[in-house]
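> need coordinates for the below:
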Amino acid sequence: MTMMKFLIVFVVLIAFTSHLCESFELERKDFESEKSLMQLYKRWSSHHRISRNAHEMHKRFKIFQDNAKHVFRVNHMGKSLKLRLNQFADLSDDEFSMMYGSNITHYDNLHAKAGGGGRVGGFMYERARYIPSSIDWREKGAVNAIKNQGLCGSCWAFAAVAAVESIHQIKTNELVSLSEQEVVDCDYKVGGCRGGDYNSAFEFIMQNGGITIEENYPYFAGNGYCRRRGPNNERVTIDGYERVPRNNEYALMKAVAHQPVAVAVASSGSDFRFYGEGMLREGSFCGYRIDHTVVVVGYGSDEEGDYWIIRNQYGTQWGMNGYMKMQRGTRNPQGVCGMAMQPSFPVKY
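Okay, here's the model as predicted:
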């Protein structure tokens, strides 16, 4: 009897896991009528466990239709880029940016006016001689598992923390998960879930004796009160931070050859937001303003061309298990989605 119960539970778990991992596919018949589109919307809501009341569902149905049509159209262009109708599919570009984005350009400008500048001395990798043709810091054990910022514009804190986690591992051979929530709660120069700037986060970590591990200060996707340090509060420190020269992908490549780098991107556009797999190229619709931060954890080349490896923090259901392949070496010096405009990295000796 006990064995039978175990088998039943096991089968249920398998079915539940399969449902979560199942790809949400679109077919041409889904777009044949208003009725079929509504059935698609309900199926999408059930798949992603998103509940809307009747009024809200009616309001969001048109947005969902437009997003679904765009995803289907792009996926049938014969390109490697494939989009996915993910959990953001009934939000408009502006709503998505407001809920999940960070007004990084605003806070970066405020930070610059306040005199924030990082480590004096310019770009430390300017004269780097050995630049490998490819590198993936995940393979070197310097990148933590994908995290999820949730319904909070804390991407700036996640990008800063991920970059610090990586340089700490590179210098000490110890990979630890650090606390984004401490940065969100305690860096008063920026807006917490309303947005911020990873350079401000680097400065906060420098000026406050480091940052604690995630276990000591867990993330909850909201603004909280800054907690005082307790006894035996393990902290990871950095010695400074630097900005990579703007609009220079080769300089960015020099930096990423030595460590993961935080970058700011436009993300509210449908091609970035619904990214599923393949190469996001120059000309893809990322949005009209820089509103998100991610981390470049490597680069390489394949049959599609040169690419960057982008680590996001929307959870593993987004992209390729949380990652994106983005074109490297574009005609526009700003790079795809503006990723070469504001790169920075922490310094640790």
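> every contact and neighbour count from this point should use C-alpha atoms.
OK.
> can I assume residue 20 sits in a strand?
No: for residue 20, which was evaluated using DSSP: H, G, I helix; E, B strand; the rest coil, the result is helix, with no strand membership.
> I'd like the structure of this one too, to check against the first:
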Amino acid sequence: MAPWLQLLLLLGLLPGAAPAPNEPRAAGAQAWELASPELLEPARFALEMYNRGRAARTRATLRVVRGGVRRAGRGSLYSLKATLVEPPCNDPTVCQLRVSKKTLLCSFEVLDELGKHMLLRQDCGPVDTKITDDKNETFSSFLPLLNKDPLPQDFSVKMVSIFKDFVTTYNRTYETTEARWRMSVFANNMVRAQKIQALDRGTARYGVTKFSDLTEEEFRTIYLNPLLKEEPDKRMRLAQSIPDLPPPEWDWRSKGAVTKVKDQGMCGSCWAFSVTGNVEGQWFLKRGSLLSLSEQELLDCDKVDKACLGGLPSNAYSAIRTLGGLETEDDYSYHGHLQACSFSAEKAKVYINDSVELSQNEQKLAAWLAKKGPISVAINAFGMQFYRHGISHPLRPLCSPWLIDHAVLLVGYGNRSATPFWAIKNSWGTDWGEEGYYYLHRGSGACGVNIMASSAVVD
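Just a heads-up that it's a prediction; the model follows:
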């Protein structure tokens, strides 16, 4: 293995390499409350996943479950604590030794999105191996030793204070047992953010964001778009390059071509926001009217893409043409989950005639943007979970252009203190980044920003 790969692996910064936080264990099932009816369905799904591949006579049963839920729109993330009972094993064809029935204490993370469940985390162990009595524990007692990194003596005190500020700032509420887990996740994330900060070659600052209590897997599953890694079924025609050199800087926000920052919520619908942002700009340039267009129409009516489970801009352009246009946000409002298509051709305010793929040369992209308007692009979202402000410039192995997983909108470019940047409109609300915007190094193909650039065409 190359030395730099070994370094990144040790730092836990390669995709999937970050260790899961050590979760403290509760005393036992007897002190737990019965589940609310709402928790039963995700708990049964988690049990089904636990039992997958097991013979019928060896499957565990669910005894007691409790937990909490986080919601945005109609997406729900369940954090469950459950006791499972495995039957005694007396069949010599299945087990080598006779084993009495066993009670397990399990932690599950279950995502409910579009009526479908997905198991994000499963951690089970015998009840008698758990730490006892958690009633008088403080947050500082939950901190794991993170990657065995040397930590200052006052680390736990500082982390408790930072975590309390985070909970207050973002209005978090947790069940007692979930708070322990989230504190552990948060602490690991702060160490991870520090490592990303140390290796960044730009001016970006990383730290606490509204996503700091999510594991890497949770964040990717809920907010990113794995379908962008796939090649589109059909390629769009290549746009003609702009022959002129681009101006030294450009910003469509100051020219009235960009709507306010929106929030996709707990839904992997970035592809729809990227495309509507591009169409909004194209319509403004051709018709002189800036309209906020409906992402929900694309979630509901684009039958090729997968709504909150991801999509491709190329498919979205085709869907707009097939449907006959886009309604406005006011007429077809965003709910962040799949609904029945209720598009009305009579209400469509905007149409497109075609879509084009743009050059991967960043100077040509800049020239096209300055002349033609905001551009739909896809990027690798490495580090964005913890991005606060500044120009991000991750090492290429960390932010591979071949692992793009988030669609956004290029709205401008320029330089800050001689550092060239792309100004990128994101769809995670104004309480993330620089009032909802992300700044990425320009000219180095950072994070694959130039790989999947496209635009609608309005005649």
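> what's the match for residue 149 of structure 1 in structure 2?
When structure 2 is aligned by TM-score structural alignment, residue 149 of structure 1 is paired with residue 264.
> ugh, typo on my part, it should be residue 324 of structure 1
Match for residue 324 of structure 1 (TM-score structural alignment): residue 438.
> which helix or strand contains that match?
For residue 438 of structure 2, the host element (DSSP states H and E) is strand 437-441.
> how about the next helix-or-strand element following that strand, which residues of structure 1 does it hit?
Downstream of strand 437-441 of structure 2, the next assigned helix or strand under DSSP H and E is strand 454-457. Under TM-score structural alignment, the alignment places strand 454-457 of structure 2 onto residues 344-347 of structure 1.
> kindly provide the distance from the residue nearest the centre of structure 2 to residue 435 of structure 2.
For structure 2, residue 223 is the residue whose C-alpha lies nearest the centre (Cα atoms, centre = their mean; 2.5 Å). Going from residue 223 of structure 2 to residue 435 of structure 2 by Cα to Cα, to the nearest Å gives 18 Å.
> one step back: can you get me a residue count around the match of residue 149 of structure 1?
Residues lying near residue 264 of structure 2 (other Cα atoms under 10 Å) number 25.
> wait, doesn't it sit right on residue 428?
Yes: contact criterion Cα atoms under 8 Å: residue 264 of structure 2 and residue 428 qualify, at 6.0 Å.
> between the two, which contacts overlap?
Listed as contacting both residue 264 of structure 2 and residue 428 by Cα atoms under 8 Å, 6 or more residues apart in numbering is no residue at all.
> what's the neighbour count on the nearest residue to the match of residue 324 of structure 1 once chain neighbours are set aside?
Closest residue to residue 438 of structure 2 apart from its sequence neighbours, by Cα to Cα, 6 or more residues apart in numbering: residue 424 at 5.0 Å. By the criterion of other Cα under 10 Å, residue 424 of structure 2 has 21 neighbours.
> what do we get in structure 1 for residue 424 of structure 2?
Using TM-score structural alignment, the equivalent of residue 424 of structure 2 in structure 1 is residue 310.
> in what helix or strand does that match lie?
Residue 310 of structure 1 belongs to strand 305-311, assigned by DSSP H and E.
> so what touches that strand?
136, 146, 279, 294-301, 322-329.
> what ranges do the strands span in the stretch 1-150 of structure 1?
All strands of the stretch 1-150 of structure 1, identified by DSSP state E, counting those that start in this stretch, fall at 82-83, 135-136.
> out of those strands, which one sits most buried?
Of all the strands of the stretch 1-150 of structure 1, strand 82-83 has the most neighbours on average by mean count of other Cα atoms under 10 Å, namely a mean of 24.
> quick check: that one aligns to which part of structure 2?
Aligned using TM-score structural alignment, strand 82-83 of structure 1 spans residues 205-206 in structure 2.
> with structure 1 overlaid, report how far that stretch is off on average.
Stretch 205-206 of structure 2, aligned to structure 1 and superposed, deviates on average by 1.6 Å (mean Cα distance after the TM-score superposition for structure 1).
> residues contacting that stretch, please?
Under Cα under 8 Å, 6+ apart, the answer for stretch 205-206 of structure 2 is 193-194, 196-197, 383, 386-390.
> hmm, 7 Å instead?
193, 197, 386-390 (Cα atoms under 7 Å, 6 or more residues apart in numbering).
> same thing with stretch 235-244 of structure 2?
Applying Cα under 7 Å, 6+ apart, the contact partners of stretch 235-244 of structure 2 are 355-358, 364, 367-368.
> distance across that stretch, terminal residue to terminal residue?
The separation between the terminal residues of stretch 235-244 of structure 2, taken as Cα to Cα, is 26 Å.
> what comes up buried for it?
By 16 or more other Cα atoms under 10 Å, the buried positions in stretch 235-244 of structure 2 come out as 236, 242.
> so the strand holding residue 310 of structure 1 versus strand 323-327, what angle?
Orientation of strand 305-311 of structure 1 against strand 323-327 (axes from the mean of the first three to the mean of the last three Cα atoms, to 10 degrees) gives an angle of 150 degrees.
> what's the mean distance for strand 305-311 of structure 1 versus structure 2?
Mean deviation for strand 305-311 of structure 1: 1.0 Å (mean Cα distance after the TM-score superposition for structure 1).
> tell me the secondary structure at residue 297 of structure 1.
Reducing the assignment at residue 297 of structure 1 to three states with three-state DSSP gives strand.
> any idea how far residue 240 of structure 1 is from residue 349 of structure 1?
Residue 240 of structure 1 is 9 Å from residue 349 of structure 1, by Cα to Cα.
> who has more neighbours, the two?
Taking neighbours as other Cα under 10 Å, residue 240 of structure 1 and residue 349 compare with residue 240 leading, 20 against 9.
> I figured that one hits residue 347, correct?
Yes: applying Cα atoms under 7 Å, one finds residue 240 of structure 1 in contact with residue 347, separated by 4.8 Å.
> most surrounded residue in the contacts of stretch 205-206 of structure 2?
When neighbours are counted by other Cα under 10 Å, residue 387 leads the contacts of stretch 205-206 of structure 2 with 26 neighbours.
> now the match of strand 454-457 of structure 2: buried residues?
Buried residues in stretch 344-347 of structure 1 (16+ other Cα under 10 Å): 344-347.
> with stretch 129-148 of structure 1 instead?
Neighbour count says stretch 129-148 of structure 1 has 135-138, 142-143, 148 buried, by 16+ other Cα under 10 Å.
> about what we covered before: adding distance to residue 51 of structure 1, write the strands of the stretch 1-150 of structure 1 out as TSV.
Output for these, formatted as TSV (distance: least, Cα to Cα, whole Å):
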stretch	distance to residue 51 of structure 1
strand 82-83	23
strand 135-136	39
